[in-house]
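Participant: Dropping a prediction and its sequence here:
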Amino acid sequence: MLRGFYTAASGMLAQQRKTEMLANNMANVNTPGFKADQTSLRAFPEMLLKQIEGQPFPSQNGRTTYNSIGTLNTGVYLQEAMPLFQQGSLKETTLSTDVALLDINLPINPDTGRTGSVFFTVMNANGETRYTRNGNFTLDSEGYLTTGSGMYVLDQEGNQIQLTSDQFQISEDGYITGANGETARLGIGYSDNPLAMVKEGDGLFRADGELADAYTTANVTFKMQQGFLEQSNVDSAQTMTEMMTAYRAFEANQKILQAYDTSLQKTVNEVGRIG
């Protein structure tokens, strides 16, 4: 009976974690460049139950025979959440500081069977390189191109981009031309296995080392659109449906747990009573 407790409890914990993940997706449905997390439930390894035969133990010939009863599953767990690197829809903002990455042709990784992904290259407060799909940029007080949270946007050479005003043009291949003739090229990284990257929050991803230069990587085709933002790829209707399903599954496991508790209470208070 105690095994049933553990099985139902693991189901409740897994559904709780799934609900939290889906709630985070819903909270970022309007966050530019946000990539929805996805996961799945997996069962713990099955246990093979066997019954020892009624002969003396150990048996006279030194062997013990078993009668197979069957398998028992001991619960479920939630696999690690992984981002869905699917292209989000583009929304026109007409702001010169907004830039969207548009995937055109990204090779399929033969080892994973998934397509790669391209990212803007930025620098965090510790001077470390990070990657993002959020092109909602701005200019700080010194004219540096930054993200909305103040991280420097880097050029192809890994340097910060400084402009004299927000009246600049960005071509489809990433070249920036400022109002006073200053030039730069947006740094774009390419990962052939984006699922290996670590999601840090605030739309940032960390890679093990630096990503390849997307401009020089063979068969990688993409473009930039100034005055547009890539929207979140969260499907709000589907996410709400999955949240309701997870909530109902949590309730079902909860009722099973309550039933086990009632059975144990009856066993202790009634079955064990003498006279």
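Facilitator: On my side now, so go ahead.
Participant: From now on I want contacts and neighbour counts done on CA atoms only, so please keep to that.
Facilitator: Fine.
Participant: part of a strand, is residue 12?
Facilitator: No - for residue 12, which was evaluated using DSSP: H, G, I helix; E, B strand; the rest coil, the result is helix, with no strand membership.
Participant: Look up how far residue 46 lies from the closest residue in space to it that isn't next to it in sequence.
Facilitator: The shortest distance from residue 12 to any residue other than its chain neighbours is 5.0 Å, reached at residue 250 (C-alpha to C-alpha, 6 or more residues apart in numbering). Separation of residue 250 from residue 46 (C-alpha to C-alpha, to the nearest Å) stands at 22 Å.
Participant: circling back to that earlier point, where's the residue nearest to residue 12, which helix or strand?
Facilitator: Element membership of residue 250 [criterion: DSSP states H and E] is helix 236-266.
Participant: What helices and strands are in contact with that helix?
Facilitator: Based on contacts counted as 3 or more C-alpha pairs under 8 Å, 6 or more residues apart in numbering; DSSP states H and E, the elements that helix 236-266 packs against are helix 2-27.
Participant: Use this one as the comparison:
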Amino acid sequence: MLRGYYTAASGMKTQQRRQDTLSNNIANAQTPGFKQDQAMIRSFPELLVKRMGDETLKTRTDKQMALSSRVGPLTTGVYVHETLADQTQGLMQETNMTTDMALINGTLPDESGALFFTVQNANGDVRYTRNGNFTVDGEGFLTTNQGHYVLDDAGNPVFTDGQNFTVTPEGVLTTATAAVPLQVNYTANHFDLIKDDENLFALIEENGEVVGEMNNARGVAGLTFSVSQGFLEASNVDTSQTMTEMMQAYRLFESNQQVIKAYDKSMEIAVNQIGRLS
């Protein structure tokens, strides 16, 4: 009976984590370049239950014979294995702002490939983003809204000389004095990335070593992309679908809760009534 408690409790915990993920998606539905998260749910290993016993054969010696009959499989609950970002491209929204840029996927040579702008966070680490809602700081450098430098092909912060610049479809930022290609990086497997703070992505590290790699998109064979100035890529969150999934998660949480209540009543009867002396 206690095993049933654990199974139902794991279901409640799983749906709670799923609800948290969906709530975060809804909260960022209007965030440019945001990629919705998907909770990957797995079940714990099943147990095969058998009935073990013996039977006395009516022979001269009354021989004992072991018996084994299959009862069936027993599930032991579910858990959230991991949370993955859906890298499907969002819709394009026109803003007519000089500093806004949308990175548009063309032909990607890998099914799980993904393209990103490259930025440098406050710690000097390289990060990746699809949010092209950039601005220009007081020193004339192109930055994200959080103040992270946008990098060029050489890995240096992009100097815009104020806001008088244009960006070609090839991703080259042109001012009155220079033309600098924005650094657009490509990964063949976007599952090698995890979400960092402020709508940024970072490569996964295991045992102190980086898993996967990012390559300059301009050097990848068969890859095409474009950059649209004055546009932003919208979040890829489908609010209607997400709300439906939130209701489903709530109902599943509620169902597991009712199971635990039923087990609790059974335990109360077992403790307080079974074996009571009349």
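Facilitator: It's in. Bear in mind the structure is a predicted one, so any value in this text is a computation, not a measurement.
Participant: Quick check: TM-score for this pair?
Facilitator: Their TM-score after superposition, calculated using TM-score structural alignment, normalised by the length of the first structure, is reported as 0.92; 266 aligned residues with a C-alpha RMSD of 1.8 Å.
Participant: hmm, back to that, test my guess that the residue nearest to residue 12 of the first structure contacts residue 17.
Facilitator: No - under the criterion of C-alpha atoms under 8 Å, residue 250 of the first structure lies out of contact with residue 17, with a separation of 10.4 Å.
Participant: which of these two has more neighbours?
Facilitator: Between residue 250 of the first structure and residue 17, counted using other C-alpha atoms under 10 Å, residue 250 has the larger neighbour count: 20 against 16.
Participant: so what corresponds to that one in the second structure?
Facilitator: For residue 250 of the first structure, the aligned position in the second structure is residue 253, judged by TM-score structural alignment.
Participant: My guess is that match contacts residue 18. True?
Facilitator: No - when contacts are counted by C-alpha under 8 Å, residue 253 of the second structure is not listed as touching residue 18 (10.1 Å).
Participant: Pull the number of nearby residues for residue 166 of the first structure.
Facilitator: By other C-alpha under 10 Å, 15 other residues sit near residue 166 of the first structure.
Participant: for the residue nearest to residue 12 of the first structure, what are its contacts?
Facilitator: When the contact criterion is C-alpha atoms under 8 Å, 6 or more residues apart in numbering, the partners of residue 250 of the first structure are 11-12, 15-16.
Participant: Tell me which residue of the second structure lines up with residue 138 of the first structure.
Facilitator: In the superposition onto the second structure, residue 138 of the first structure corresponds to residue 135 when matched by TM-score structural alignment.
Participant: now swap in residue 261 of the first structure and tell me
Facilitator: In the second structure, the residue equivalent to residue 261 of the first structure is residue 264, according to TM-score structural alignment.
Participant: what are the ranges of the strands in the stretch 51-200 of the second structure?
Facilitator: Taking DSSP state E, counting those that start in this stretch to define them, one finds strands in the stretch 51-200 of the second structure at 64-74, 78-85, 92-94, 101-105, 114-120, 126-129, 134-136, 142-144, 149-150, 166-167, 172-174, 179-181, 184-187, 193-195.
Participant: Distance to residue 56 of the second structure and mean neighbour count added to these, as JSON lines?
Facilitator: Supplementary listing: the strands of the stretch 51-200 of the second structure in JSON lines, determined by distance: least, C-alpha to C-alpha, whole Å; neighbours: other C-alpha atoms under 10 Å:
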{"stretch": "strand 64-74", "distance to residue 56 of the second structure": "5", "mean neighbour count": "11"}
{"stretch": "strand 78-85", "distance to residue 56 of the second structure": "42", "mean neighbour count": "16"}
{"stretch": "strand 92-94", "distance to residue 56 of the second structure": "78", "mean neighbour count": "16"}
{"stretch": "strand 101-105", "distance to residue 56 of the second structure": "74", "mean neighbour count": "24"}
{"stretch": "strand 114-120", "distance to residue 56 of the second structure": "68", "mean neighbour count": "24"}
{"stretch": "strand 126-129", "distance to residue 56 of the second structure": "72", "mean neighbour count": "23"}
{"stretch": "strand 134-136", "distance to residue 56 of the second structure": "83", "mean neighbour count": "21"}
{"stretch": "strand 142-144", "distance to residue 56 of the second structure": "80", "mean neighbour count": "24"}
{"stretch": "strand 149-150", "distance to residue 56 of the second structure": "81", "mean neighbour count": "28"}
{"stretch": "strand 166-167", "distance to residue 56 of the second structure": "88", "mean neighbour count": "20"}
{"stretch": "strand 172-174", "distance to residue 56 of the second structure": "87", "mean neighbour count": "18"}
{"stretch": "strand 179-181", "distance to residue 56 of the second structure": "86", "mean neighbour count": "17"}
{"stretch": "strand 184-187", "distance to residue 56 of the second structure": "68", "mean neighbour count": "23"}
{"stretch": "strand 193-195", "distance to residue 56 of the second structure": "62", "mean neighbour count": "18"}
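Participant: coming back round to it: any idea how far the match of residue 138 of the first structure is from residue 143 of the second structure?
Facilitator: Residue 135 of the second structure sits at a distance of 5 Å from residue 143 of the second structure (criterion: C-alpha to C-alpha).
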